Structure formats: C-alpha cells, structure tokens
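[1] My questions are about this predicted structure, shown below with the sequence.
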Amino acid sequence: MNHDHYDDAYIADWLGKVRTIAVVGASPKPERPSHGVARFLALHGYKVFAINPGQAGRNIAGLPTYGRLADVPEPIDMVDVFRAPEYLAAVVDEALALLPRPKLIWTQLGVRDDSAAAKAEAAGVAVIMDRCPAIEIPRLRLPRVA
C-alpha cells in the first residue's frame, strides 16, 4: 500500500471498525501527546490500554497500563504507536506475535517505517502511518463509538 496518502473513507472505515486500542509509548505526563491521545480515544468510546514498561500496573490517563502488548488481557484491534521510527519494527514484531493479531497498526505523526509496514501488511495487518486519530476523528466528524 502507498502510505503517502490515505483516502478519508479509508481512515473513517478503520476508525469505525476498531473498538480496543493499545497505545504503545503512552506517557504518564499529562502534557505529552501520547497521554492526551490515549485519554481522547477513551473519551471517544474506545477501550484503551496504555503500554509503557516503566508504568506497568499503574494508570496512565486513568487507563490500565501494561508493560507490553502481550500482557493486555483481551484482543487488541488497533495498536497506536507513539515510539520513534527506529522502534517501529520491534513494535510490529510484538504485534504480529499476538493471537489474535491486531487488525490495524497506526503510527503517530512523524513515525514511519515502510519496511515495518510491509511486514505487517504481508501478515494481513493493515497499517496507517504518520497520522493522529485524535486529529482525524474530529476532522472527519466521526461519531463516538458504541
């Protein structure tokens, strides 16, 4: 897939399909974008899990926090990545090891690794890169998920 551009309908369709989201790299600091986006997604109706090894067992933005994706006690529909691009391949590997696998790997603004995306897509996992769901949801006027 070409990750230089996404149709609005494609983004809206994915954000309408997912219900559980793991935010990898969620920060306990309220001023950090990962904290605000995790909170926004939860307030928008998604079931959100924060992933931060140093904060496992605590709450980030009022959300349960786990050290790694495999620790989340239920299937994850979307992995939202707040890690530097050089770590994306490792996050993809961790996501692909889950059973069932997530349906979508989403990377935040500035996070892009075409090789990691190709690996995920070859395994049947969709990828949206260099976008923020907390920007896309209001921009596309998407309703709160049920």
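    Yep, that arrived.

[2] For the rest of this, base every contact and every neighbour count on C-alpha atoms.
    Noted.

[3] quick one: residue 144 and residue 47 touch, right?
    No. Contact criterion CA atoms under 8 Å: residue 144 and residue 47 do not qualify, at 11.9 Å.

[4] For the two, work out which one has more neighbours and name it.
    Taking other CA atoms under 10 Å, residue 144 and residue 47 do not tie; residue 47 has more neighbours (18 against 13).

[5] all helices of the chain, in order?
    8-17, 33-43, 88-96, 114-122, 133-139 (DSSP state H).

[6] Return the most buried member of these.
    Burial of the helices of the chain is given as mean neighbour count (mean count of other CA atoms under 10 Å); helix 33-43 ranks first at a mean of 20.

[7] Packing partners of that one?
    Contacting helix 33-43 under the criterion 3 or more CA pairs under 8 Å, 6 or more residues apart in numbering; DSSP states H and E are the following elements: strand 47-51, helix 133-139.

[8] then this one, side by side with the first:
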Amino acid sequence: MVQNPSNEARRELLESSKTIAVVGLSNKPDRTSYMVAAAMQNAGYRIIPVNPVIAGETVLGEKAVASLTEIDEPVDIVNIFRKSEDVLPVAEETKKMKHKPKAFWMQQGITNDEAAALMSAEGIAVINDLCIKVDHALLRVGK
C-alpha cells in the first residue's frame, strides 16, 4: 500500500491548490461526493464535476464534464469518488490530461495500488484512503 505524503506535505498541497476535479461527483445533495465538493467549494476551491452520467448538467454552479481529458484548464487535484476497483481507468485518464495535476486523491475507503504506482511514476503525488474535506479541516489549511 502506498504511503501517504506527510501532514505537512498535504497541508502545503491544499494551500497551494485552487482547482479540484471531482471524479464521480453526484448531482444529488445527499451524496457524500456532493457534500465534500460543496465544502471544498465553500473553502474557496474551484470544483470541476467529472461524471459521464451528468455531463453537461450544472452541479454546484459548474458544468459537469464526461472525462478528465475534456478539461482545458490546469487542475491541481484529481479527487476520486469511485470504487477502488474502478480507479485504475481514472489514473490512466489522468495521465492523458492536458495539464498534469499535482495530486491524485482517493477518498476515504478508496485505495488502488496499481493506480497509485502509475501516478507516482508520472510524478503525481498520491493520497489514498483519506477524505479531502476532513484533511482540510484537521490540517487547519489557511489558518
């Protein structure tokens, strides 16, 4: 299993990041992905919803795209809300993005060693099995 970056490195990542692509973001306000993305948006991050089922719809005021490769602007963090076994294709898609992100963040309960190895080989920081919203609060980002 991949070792997560230190608390200090994760705090620095969150403080230096502006845009988060949320893979698997739901348009349903009662879903964890929606609640976490809304909290990160309220903390000042730009959220880009990535979900082929709702592509073209507006979620949290942002237009959803079907895939990471449709994003033209730089993304700092790719935040994943998918089952662990569905993460490798997300890593492969992340490799094809126009702008390489700083981090590949698998939410709490999500791990995929193959995807992590692929992202590490690309020089992208890998965080697994941690909630970005909880980390943001616990690490006291911006305090």
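    Happy to help now that I have it. Values in this document were obtained by computation on a predicted structure and should not be read as measured data.

[9] Quick one: the helices and strands packed on helix 33-43 of the first structure as CSV, columns for distance to residue 23 of the first structure too.
    Shown next, in CSV, are those (distance: least, CA to CA, whole Å):
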stretch, distance to residue 23 of the first structure
strand 47-51, 5
helix 133-139, 11
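
[10] So which of those is nearest residue 102 of the first structure?
    strand 47-51 (13.3 Å; CA to CA).

[11] Report the angle between that closest one and helix 33-43.
    In terms of direction (axes from the mean of the first three to the mean of the last three CA atoms, to 10 degrees), strand 47-51 of the first structure departs from helix 33-43 by 160 degrees.

[12] By how much does strand 47-51 of the first structure deviate from the second structure on average?
    Mean deviation of strand 47-51 of the first structure relative to the second structure after superposition (mean CA distance after the TM-score superposition for the first structure): 0.7 Å.

[13] chain center to that strand, what's the gap?
    Mean-position distance between strand 47-51 of the first structure and its chain equals 9 Å (CA atoms, centre = their mean, to the nearest Å).

[14] equivalent range in the second structure for it?
    Aligned by TM-score structural alignment, strand 47-51 of the first structure corresponds to residues 46-50 of the second structure.

[15] that older thread, residue 72 of the first structure: which of the helices of the first structure is closest?
    Of all these, helix 88-96 comes closest under CA to CA, at 11.4 Å.

[16] Mean deviation, that closest one versus the second structure?
    Aligned to the second structure and superposed, helix 88-96 of the first structure gives a mean residue distance of 0.4 Å (mean CA distance after the TM-score superposition for the first structure).

[17] Tell me the helices and strands packed up against that helix.
    strand 78-81, helix 114-122.

[18] ok, 7 Å please
    Helix 88-96 of the first structure sits against helix 114-122, with contacts defined as 3 or more CA pairs under 7 Å, 6 or more residues apart in numbering; DSSP states H and E.

[19] and the direction of the helix it packs on versus that of helix 88-96, what angle?
    For helix 114-122 of the first structure against helix 88-96, the angle by the same axes, to 10 degrees is 20 degrees.
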